[in-house]
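*Asks:* model this:
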Amino acid sequence: MVVGTTFGAHYARALAGPYSPVELVGVAGTGGQAGRHLAAELGVRYLAGTDEIESAGAGLAVVAVRSAIVGGQGDEICRDLLGRGIPVLQELPVHSADVVRSARAAQRSGAAFAVTGFYEHLEPVRRFIAAARALDAVSPVTGVELRTSIQVLHASLGVLSRILTAPPGPDFAVHPAAATAKSLVSTDWGGVAVDVLVRNGYDARTPDDDCQPLMGFVLGTPDGELSLAHVHGPTRWEPRLHEEAPGRLRHPEQRLSHLFGPDHWTGDTVFPGLWAEGIARAVGGFAEAVSAGRRPLGQRDLAALRHWEAVSARLGRPADVPSVPPKLINIHDLEVCS
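*Replies:* Down below sits the predicted model:
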């Protein structure tokens, strides 16, 4: 069962599709037409509210409703479902205090509870995390540069917490950047210097419309840099150039830039393809944990959320930045080198 029909529509369509590890039995909303149309499109039952979820035969629920920290009822819905013994996977952002409350409700009822930032389950991000861990084992990461927007800062830090296994330190500095509505956040994350450039502004009328940049990472090591420019793109490894003598490189045979993974997603293929696979992976992993009796919520999730809360409080209220539809740029117009 998917609760919520805004971002929840992505979950519902993915779980009704060919990649789904579970059977979607229904969609729950507030009674609006959008939710009813979504359920009709997918051929599943529509529930106006969550009172009848048990009768719909749901073995677990995905709650993609705004949480209390962004003015929604998602946390209350989660604890109500957990109190009835229904396992819940909740879409972030969620305040860490509410995560703890829901985890305690889950413990009392014996139902599983977990949160998801979504992006950590996308294949390009998983590829980057795996490459970063492998790199760190042979060439320790000494610094991180992260570019992101305030709307997905929580998810960006969640991805970073899967690479830097130590928790972030309690102290950090915030400085205004030269660009409009941007700030630089610098911290020591378990001995690794982390600099986060955050775009702290959006159009209040359409807050989810303009997440530019979404999230991009550069990991520095003594031997080179590993980067992910975008969550839908490839990982890049760039070894550090070193001259043993003038004009003679230490490793002259190595490629100076190496890409891992495809870079072919378009606006009309990413949702039913890459995103649907990521959602299936997130829900499938949660369903496996439920079946095995494991508790999938970890301290890493809480540590990243608490750091996000502290940073967000220091950044202050996001600036109101009017959003305009982007122009379509012909890639061939950029190939002008002569």
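*Asks:* switch to C-alpha atoms for all contacts and neighbour counts from now on
*Replies:* Fine.
*Asks:* give the contact list for V218.
*Replies:* V218 sits next to V144, E145, L146, E225, L226, S227, L228, A229 when contact means C-alpha atoms under 8 Å, 6 or more residues apart in numbering.
*Asks:* quick one more, to check against the first:
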Amino acid sequence: MMSLERPLRVVVCGTRFGRVYLRGIEKLKDKFQLVGILARGSEQAAKCAREYKVPLYTSTEQLTKENVDIVCVVIRSAVLGGAGTNIADQLLSKGINVIQEHPVHYEDVLRCRKTARKSGAYYQINSFYSNLQTVRSFIDVTRKVLKKSEAIYIDAACSMQVLYPLVDILGQALGGFRPWSFKLDNDNSEKNPFSSLSGEFNGIPISLRVMNQMDTSDPDNHTHLLHRIVIETTMGSIMMTDSNGIVLWNPTMYVPHNIDDVLDLYGENEFLDFQVTEPLLPIEKRSYKDVYNNLWPNGIVAALEGFRYKILNSKNDNQLAQYELTACQVWKNIGEELGPAKIVKGKNLYPTSLKDL
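*Replies:* Prediction:
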């Protein structure tokens, strides 16, 4: 068991999305100490190293388990054509714990898990979105509702860049994946930005729409949504409007019959007092500045705290390992049905609020 007397020393690999990790670590100075940035040596990486007053490493050879406890690998994995998987494996072979940003191919997760076991290190995929406040609320309330009711169907939509997190969100909310199956329904035409699939997830009928498009000149933008999910149950529906948005509870509309066998629309019954829609959390105004400065870094906080607890308490994570591998299989199966992403050219955007309309 690692000592609890000092913060865990962390290196962040990658300074694009890695900047969100840097902000998250900054919120946890009593539990984590940023001791370096690992990158190829770009000006962006050098700037981040100067800002956080830490060394800039350019090779995994410069890191050992004597000078770092955790590396957050926040660059593209092998399945996306990046070096993230090889870097993660090299670090794990040194006995350094690694948390890797999604998505990661099934075979690569298996490889990293084997290396981690051999060297006595911990490895974990961070699907990121499942730790955001909105998504966490959706997962938690779904679990509670399903203890008292039965799921009827799932209606879900996402962009292809965040398909793996969608699988993880549903897996956590529903308590697993099996049995699952997916079949492509539409012709994936050029005019339709979404590819539609139907099937089952954890034995529940599912309708899934994936925006299977990408602007290769700006792959991080020009998506129409992150995650939108509705889980209908025998008691009502749980709706997540967006990963950064709100969660709503809609009780099932039911009109009982009166003694004359007429729909009791205007009489006295308990169903009439139900609110049509209830937000799980107080609805607050949230700008994208709030998302990038608080909501997302707080998601990193949640992920790292869980990883820290496991490391410090030498927790067996075989169950998580099996869960991650199964999630990768589901993600892979959906991807095979979807086929390659359609290449599009994103349109110029300008900020528009409701008052502008």
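*Asks:* related to what we said a few turns ago, now the second structure: which of the contacts of V218 of the first structure match?
*Replies:* With the contact criterion set to both residues aligned by TM-score structural alignment, their matches' C-alpha atoms under 8 Å, these that also touch in the second structure are V144, E145, L146, E225, L226, S227, L228.
*Asks:* need the counterpart of the second one in the second structure.
*Replies:* E145 of the first structure maps onto D155 of the second structure when the alignment is built from TM-score structural alignment.
*Asks:* doesn't that match fall inside a strand?
*Replies:* Yes. With DSSP: H, G, I helix; E, B strand; the rest coil as the criterion, D155 of the second structure is part of a strand.
*Asks:* burial count for it?
*Replies:* Close neighbours of D155 of the second structure, defined as other C-alpha atoms under 10 Å, add up to 16.
*Asks:* cool, and Q33 of the first structure?
*Replies:* 10.
*Asks:* any idea how far V125 of the first structure is from it?
*Replies:* 34 Å (C-alpha to C-alpha, to the nearest Å).
*Asks:* now A287 of the first structure
*Replies:* For A287 of the first structure, the distance to V125 of the first structure - C-alpha to C-alpha - is 21 Å.
*Asks:* ends of stretch 252-262 of the first structure, what's the gap?
*Replies:* Start and end residues of stretch 252-262 of the first structure are separated by 26 Å (C-alpha to C-alpha).
*Asks:* give me the contacts around that stretch.
*Replies:* Contact with stretch 252-262 of the first structure is made by P124, R127, G233, P234, T235, R236, W237, E238, P239, as judged by C-alpha under 8 Å, 6+ apart.
*Asks:* change it to 10 Å
*Replies:* With contacts defined as C-alpha atoms under 10 Å, 6 or more residues apart in numbering, stretch 252-262 of the first structure is touched by 123-124, 127-128, 131, 224-228, 232-243.
*Asks:* need the buried ones from the residues you listed selected in ChimeraX.
*Replies:* Applying 16 or more other C-alpha atoms under 10 Å to the contacts of stretch 252-262 of the first structure leaves a buried subset, and the ChimeraX line that selects it is:
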select :123,124,127,128,131,224,225,226,227,228,232,233,234,235,236,237,238,239
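*Asks:* who's in contact with the equivalent of Q33 of the first structure over in the second structure?
*Replies:* Aligned by TM-score structural alignment, Q33 of the first structure pairs with E43 of the second structure. Residues near E43 of the second structure by C-alpha under 10 Å, 6+ apart: A49.
*Asks:* centroid-nearest residue for the first structure?
*Replies:* Nearest residue to the geometric centre of the first structure (C-alpha atoms, centre = their mean): Y119, 3.1 Å.
*Asks:* wait, what's in contact with the aligned partner of that one in the second structure?
*Replies:* Counting by TM-score structural alignment, Y119 of the first structure lines up with Y129 in the second structure. Y129 of the second structure makes contacts with 135-136, 162, 164-166, 168-169, 226-227, 243-244, 296, 299-300, 303, as judged by C-alpha under 10 Å, 6+ apart.
*Asks:* let's see it at 8 Å
*Replies:* Taking C-alpha under 8 Å, 6+ apart as the test, what Y129 of the second structure contacts is V135, P165, I169, S243, G299.
*Asks:* in the stretch 151-300 of the first structure, which spans are helices?
*Replies:* Along the stretch 151-300 of the first structure, counting by DSSP state H, counting those that start in this stretch, helices occupy 153-161, 276-292, 299-315.
*Asks:* what's the last one aligned against in the second structure?
*Replies:* Right, helix 299-315 of the first structure. Using TM-score structural alignment, helix 299-315 of the first structure pairs with 322-338 in the second structure.
*Asks:* check stretch 271-278 of the first structure too.
*Replies:* Under TM-score structural alignment, stretch 271-278 of the first structure corresponds to residues 292-299 of the second structure.
*Asks:* can you give me the buried ones in that stretch?
*Replies:* Across stretch 292-299 of the second structure, burial judged by 16+ other C-alpha under 10 Å covers N294, L295, W296, P297, N298, G299.
*Asks:* how much space between the nearest residue to G17 of the first structure once chain neighbours are set aside and R236 of the first structure?
*Replies:* Nearest residue to G17 of the first structure, sequence neighbours excluded (C-alpha to C-alpha, 6 or more residues apart in numbering): A276, at 7.9 Å. According to C-alpha to C-alpha, A276 of the first structure and R236 of the first structure sit 24 Å apart.
*Asks:* and if you look at E243 of the first structure?
*Replies:* Taken as C-alpha to C-alpha, the span from E243 of the first structure to R236 of the first structure is 22 Å.
*Asks:* can you redo the buried residues of stretch 292-299 of the second structure as CSV with distance to N212 of the second structure?
*Replies:* CSV is the format used below for these (distance: C-alpha to C-alpha, whole Å):
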residue, distance to N212 of the second structure
N294, 29
L295, 26
W296, 24
P297, 27
N298, 29
G299, 26
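*Asks:* count the neighbours of the aligned residue in the second structure for I77 of the first structure for me.
*Replies:* Residue pairing (TM-score structural alignment): I77 of the first structure is matched to I87 of the second structure. Close neighbours of I87 of the second structure, defined as other C-alpha under 10 Å, add up to 21.
*Asks:* ok, I87 of the second structure touching T58?
*Replies:* No. Here I87 of the second structure lies out of contact with T58, judged by C-alpha atoms under 8 Å, at a distance of 11.3 Å.
*Asks:* and the helix or strand where D75 of the first structure lies, what's buried?
*Replies:* Per DSSP states H and E: D75 of the first structure is located in helix 74-83. Across helix 74-83 of the first structure, burial judged by 16+ other C-alpha under 10 Å covers G74, D75, I77, C78, R79, D80, L81, L82, G83.
*Asks:* give me the mean distance between whichever helix or strand comes after that helix and the second structure.
*Replies:* Next in sequence after helix 74-83 of the first structure, counting helices and strands by DSSP H and E, comes strand 88-91. For strand 88-91 of the first structure, the mean distance to aligned residues of the second structure following superposition is 0.6 Å (mean C-alpha distance after the TM-score superposition for the first structure).
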